[in-house]
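> what would the 3D arrangement of this be:
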Amino acid sequence: MVSSELVQFFGAVYGLLAVIFGAFGAHALKKKLTQEQLQSFETGVKYQMYHAILLVSLGFFLDFGEALQNYMVFCFILGTFLFSFSIYGLVLSSSAGRKLKFLGPITPLGGLLLVLGWVLLLLQIL
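Here you go, the predicted model:
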């Protein structure tokens, strides 16, 4: 069973890293990445921050006594990691001339978990 503190911990860590990665992308990577790569990197940061805020909020509002709530936050935590961090890996490895192609299929898997998390949130609300 998941605890509120664990969910908020992941939300806080993801939020912290999103701010760091956002600043890194805006300053250190701006001259090293193409416009398309920079947009992809920023997409990873945005989705990470959106779901960080969501996780912190869910930690305040849910008691995690139901399996549905546990599955939901699992989808958000794992989905955020797979989605955003695979984008970071793809962009950074591509800019270094050694694109890690195995990360390509991981991004949509992370996105699918995020969609599933939102579906489970909708079911929780209903």
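
> C-alpha from now on. contacts and neighbour counts both.
Will do.

> would you map the strands across this protein?
Counting by DSSP state E, the chain has no strands at all.

> and the lengthiest helix in the chain, which residues are buried?
The longest helix of the chain (DSSP state H) is helix 67-95. Residues of helix 67-95 classed as buried by neighbour count (16 or more other Cα atoms under 10 Å): 69-92.

> now swap in stretch 30-46 and tell me
So for stretch 30-46, counting by 16+ other Cα under 10 Å, buried means 33, 37-38, 40-46.

> alongside the first, I'd like the structure of this one:
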Amino acid sequence: MFGAFGAHALKKLLSVDQLKSFETGVKYQMYHAMVLLLIGFNFNMDVPFQEYMVYCFVIGTFLFSFSIYALVISAAKGRKLRFLGPVTPLGGLLLVCGWALLLYSFLRNLV
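Just a heads-up that it's a prediction; the model follows:
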């Protein structure tokens, strides 16, 4: 939905670089939504670190993607929300933590 919004409604308002940034947010949101679906079907959430993994992915995706959306749209309207600048890397860090916990889960099952 956000991809279609960016491709059609924002195409005339945003520069090429802004559209690429918006598209990055959409891609990361989509990838992590798929990961969350796979986790939901394959994990019982019976171990606390699995819950932390899900929290990292959900909160990280929200902070990463939606801060990019807000930064791009606000910049297009001439009022860049600079306070959101540090939010994007924080979301990325949470996504990295989620991936690390997922890797730990796989390695734990191998041993």
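
> looking at the buried residues of stretch 30-46 of structure 1, which are in helices?
Per DSSP H, the buried residues of stretch 30-46 of structure 1 map to helices at 37-38, 40-46.

> give me the number of residues near P89 of structure 2?
15 (other Cα atoms under 10 Å).

> measure the alignment partner in structure 1 of it to E36 of structure 1 for me?
In structure 1, P89 of structure 2 lines up with P108, judged by TM-score structural alignment. Noted for P108 of structure 1: a distance of 18 Å to E36 of structure 1, by Cα to Cα, to the nearest Å.

> same thing with K99 of structure 1?
K99 of structure 1 is 15 Å from E36 of structure 1, by Cα to Cα.

> show me what contacts L82 of structure 1?
Residues near L82 of structure 1 by Cα atoms under 8 Å, 6 or more residues apart in numbering: 106-107, 109-111.

> actually L121 of structure 1, not the one I typed
Residues near L121 of structure 1 by Cα under 8 Å, 6+ apart: 69, 72.
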